[in-house]
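Trainee: Here is a sequence with its predicted model. Questions after.
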Amino acid sequence: MTEPILNGEPEWSLQTPPPLPPGYDKHHIVMLEAVHLALPPFIFPHTIDNYQRTRPDEVAERIKPATIVISNVVDVNPAAMENAPHLQLLAVYATGFGWVDKQYCARRGITVMNCPSANIPAVSEHFLALYFASRKRVPMIDHIVKTSDEWVRTNSLAKRVWPQGPTLGCQQETLGIVGYGALGKRIEMLCRSIGFKEVLIAERKGSEEVREGRVTFEDMLKRSTTVVLVCPREPDTIDLIGDVELKMMRREALLVNMSRGGIVNEAALSRALKGGWIFGAATDVLDKEPGGPGTTPLLPDLSKGEEPVPNLVISSHVAWFSGQTIETLQGIMKRNLEGFVEGRLYDPKVKGSVAVHDGRIWKLT
C-alpha cells in the first residue's frame, strides 16, 4: 500500500508533457457535471464529452475513452476507473475530494488534482446565513406569516417560535469548530467579528493528545452553543456525530454542517430534533444528493403522512455558489489541466492542487 507523503518538497518526476496513450493524438476530456459550472477554455489540443449530469451508474461507461476526467461531487470510484484504461488525470472541480480513492489512484499511476480553498469566502458567508436563519428561526416565522393569520390573531409569535424562552444572541454564543483548516479559520474570524463570546477548536475525536489552543472533542461538544462542522469526509469522520455526541450537546445548542453528508448520522439528528435534545440544526449537505422527500430521515415524505423534522434548515449544497468562487474555480482548473498536460506540476501555482502523482499521495485533504 502506498504511504502518504505529507511533509517536505516532492521531487516532481513529471517535468515534461506526459505521453499520450497509444492511438491518441490529443487528450480526451470527460466532464461529468457541467450543470454546476462551465469549464474554462484550455489551450492544449483536446476533444471533450460535456455531460450536464451523470448518475453513479453512468460513470463507468462515460469515462471509458477519457485521458482526463473532471468531476465535482459524483464519485468516480475504482470500479468505474477500471473501465477507463487510458485515464491519466482525475481533476476534481471543487475543494473537497474526500470521495477519491487516493490509494487506488496512486497504484494506477493516475494523477489527482483539486481546487484548494476556492470557495472559502462563499462557504463561510453561507455558514452565517444558516446560523442566523436557524438561531432566529427565520424559515419558521416566514411560513407562519405567509400561510396563516396567527400573527394577526396573537400580536406576537415569540412564544410560539421560542417556547423554551428567548434565543441566544451572538454575545452569548460559544462556537465549537470541527476542522481547523482555511474554512474553519475564516469562520472563526467572522464569528469573532460579530461578537461571539468564545471560540473552541476541537481536537480530533478519540485523540489522546490535545494540541495547544484546542480542547478535546467531547469538551467542545459539552461547552459549545453552536457547533460547525468543516472537516473533510474521510473514513474516520463518517458518523462523527451520532446519538452519543448529540446527547452530549447543550439543549440550546445549534449544529451546522458545512462539510459533507455522512459526517452527521442523519437518523440520529432526526431523533435529536424530534426529541428536543438540541435547539436546532442546519446543513448544506446530505448523505445522498440530490435529496428530496423520502431520501433521508431528515426529509420525511409529508405526502405520506410522515411528520416533518422540526427546527431544521437545509440548503441544497449551494454554499460554494458565488461569482467569486466560480471565477476562482475556473482559474484553478485551467492552471491545473494545462499544467498537467504541459508537464508543469512543479510550478508553484499548480503543485498545491496535486493530491496524487507518480504513484504517491502528496496530500490527504
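Mentor: Happy to help now that I have it.
Trainee: all contacts plus neighbour counts: C-alpha atoms, from now on.
Mentor: Will do.
Trainee: And the biggest helix by length in the chain, what does it pack against?
Mentor: Counting residues, the longest helix found in the chain (DSSP state H) is helix 323-342. When contacts are defined as 3 or more C-alpha pairs under 8 Å, 6 or more residues apart in numbering; DSSP states H and E, helix 323-342 sits against helix 120-135, helix 348-351.
Trainee: Give the other helices and strands that the shortest one contacts.
Mentor: To tie it back to what came earlier, the one meant is helix 348-351. Applying 3+ C-alpha pairs under 8 Å, 6+ apart, one finds that helix 348-351 contacts helix 323-342.
Trainee: this is the other structure I want to compare:
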Amino acid sequence: MADVLISEFMDRGVAEGLISEFDTYWDPDLWGKRDELKSRIASAKAIVVRNGTLVDVDLLDAAPNLKVVARMGVGLDTIDVAACKARGIEVCPSIGANAVSVAEYVIASAMILLRGPTYFATPDVAAGAWDRPKFAGSTEIAGRVMGIVGFGSIGQVVGDKARGMGMEVIAYDAMMSDDHPAWADARRVDLDALVAEADVISLHCPKLPETIDLIDKRQFERMKPEAVLVNSARGGIVNEKDCAEALRSAQLAGAALDTLDVEPITAEVGAMFQGIENLILTPHVAGVTKESNRRIAEVAAQNVRRVLG
C-alpha cells in the first residue's frame, strides 16, 4: 500500500513529482469512494486533499500511520483539525497560493455586478433588441468603497487590487491585532459599519460557529440598496434565503456566490435563486485557475516532503 495518497485532482506535473519520490497512489475521485479511501489510508503517511475529502475521526481512526494532511487550498472545514492535532498529525493548508485567483474573481464579479444589467444583455442583443437605455447608466468601480470581511492573506490581495482600481478599502477582522501592518492600507471598522458603508462587500473569513449566517437579514437591511456582495469564502457565512429575498426586493443590487451552504447544490435548493437578475452563481471555483492549481499543488507537495523527509 502507498505511503502518499492523493485523493482529489492535482496538477499533473506536481503529482508526478511526488509519484517519482514516494510510493504514491493518486485517484482524483478517491474522495468519493469512502470505503476504498479508508482501506488505502491504513498504510499512508501523508494524504493530499482539496475540499471534497472529509478528514474526520472516522477516517483518522483508519489511518494509524498518518503524519500529515496537505490541503490544496486554505479552508479547513472538511478537516477535523483538533482530532489531527490530538494524534500528532500536521494539517498544512496552502496559504496564499490561490490568493491572486480569488482576488481577480472578486474584482471581476464586482465590476460586472456594479454595471447592473450591462453584462447580461446578450440574449436581448442577439434577438435584435438594441435597448441602450435598459443596459446603460450603471456604476463605475473607481471611487467606490470596498468592504472586506476577513483581512488575511486573500483579503489583503483583494484590497491591493481594489486600491489599484481607485477604490477606498475598509476592512473588518475580529482576529487581527490593531498594530498589524496590513492596517496601513485599509481603514479598520466593525462589521455593522462595514456593511452600511461599503459599495462592494467581499467575504474572506473562515467558517466557524460564530461566522455561520454572519451576513443575514439584519445585515442586508443595513446595506446600501446599490451595494453588491461577493462570497468567495465558505458557504453558510451568508444566509442564502435572506440573500435571495434581499435581491428580489432590491434591498441588494447584486451578488456573486461562489460558495454555498450545500455543495454541490441541488435543484431543489437552487430554486430559491431562480429568476433573480444580477446574480452570479459559480461552483466553488473562485480560487481555481491553471496558475493557482499549480501553486497550491506545489505548496502541498513541499509540505509532504518536509514532513516525510
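Mentor: Looks like it came in fine. What you see is a predicted model, and the numbers here were worked out from it, not measured in a lab.
Trainee: TM-score for the pair, please.
Mentor: A TM-score of 0.85 describes the superposed chains when it is computed by TM-score structural alignment, normalised by the length of the second structure; 297 aligned residues with a C-alpha RMSD of 2.7 Å.
Trainee: Going by neighbour count, list what's buried in the longest helix of the first structure.
Mentor: Within helix 323-342 of the first structure, the residues that qualify as buried by neighbour count (16 or more other C-alpha atoms under 10 Å) are 325-326, 328-341.
Trainee: Repeat that for stretch 199-208 of the second structure.
Mentor: For stretch 199-208 of the second structure, the buried set under the neighbour-count rule, 16+ other C-alpha under 10 Å, comprises 199-207.
Trainee: Burial check on the aligned partner of Ser71 of the first structure in the second structure, number of neighbours?
Mentor: Per TM-score structural alignment, the equivalent position to Ser71 of the first structure in the second structure is Val49. By the measure other C-alpha atoms under 10 Å, the count of residues near Val49 of the second structure is 28.
Trainee: Tell me, how many residues neighbour the closest residue in space to Val49 of the second structure that isn't next to it in sequence?
Mentor: Leaving out its chain neighbours, the residue that sits closest to Val49 of the second structure by C-alpha to C-alpha, 6 or more residues apart in numbering is Arg71, at 5.1 Å. The local packing of Arg71 of the second structure (other C-alpha under 10 Å) involves 26 other residues.
Trainee: Pro348 of the first structure now?
Mentor: As a measure of burial, Pro348 of the first structure has 9 neighbours, counting by other C-alpha under 10 Å.
Trainee: what do we get in the second structure for it?
Mentor: Mapped onto the second structure by TM-score structural alignment, Pro348 of the first structure lines up with nothing.
Trainee: Contact partners for Pro348 of the first structure?
Mentor: Neighbouring residues of Pro348 of the first structure by C-alpha atoms under 8 Å, 6 or more residues apart in numbering: there are none.
Trainee: how far away is it from Arg335 of the first structure?
Mentor: Taking C-alpha to C-alpha, to the nearest Å as the measure, Pro348 of the first structure and Arg335 of the first structure are separated by 11 Å.
Trainee: Ok, Val228 of the first structure next?
Mentor: Going from Val228 of the first structure to Arg335 of the first structure by C-alpha to C-alpha gives 32 Å.
Trainee: what does Met113 of the first structure give?
Mentor: To Arg335 of the first structure, Met113 of the first structure is 11 Å away according to C-alpha to C-alpha.
Trainee: hang on, the earlier thing: just send the buried residues of stretch 199-208 of the second structure back as CSV, with distance to Asp179 of the second structure too.
Mentor: As requested, these are arranged in CSV below (distance: C-alpha to C-alpha, whole Å):
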residue, distance to Asp179 of the second structure
Asp199, 26
Val200, 25
Ile201, 23
Ser202, 23
Leu203, 22
His204, 20
Cys205, 19
Pro206, 21
Lys207, 25
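Trainee: What segments of the stretch 201-350 of the first structure are strands?
Mentor: According to DSSP state E, counting those that start in this stretch, the stretch 201-350 of the first structure carries its strands in the segments 226-229, 254-257, 280-283, 312-314.
Trainee: for those, which one sits closest to Ala158 of the first structure?
Mentor: Distance to Ala158 of the first structure, taken as C-alpha to C-alpha, is lowest for strand 280-283 among the strands of the stretch 201-350 of the first structure, at 16.3 Å.
Trainee: The residue nearest to Val49 of the second structure maps to what in the first structure?
Mentor: Under the alignment (TM-score structural alignment), Arg71 of the second structure maps onto Val92.
Trainee: who's in contact with its match?
Mentor: 70-73, 112-115.
Trainee: In strands only, show me those.
Mentor: For the contacts of Val92 of the first structure, membership in strands holds for 70-71, 112-113, with DSSP state E as the criterion.
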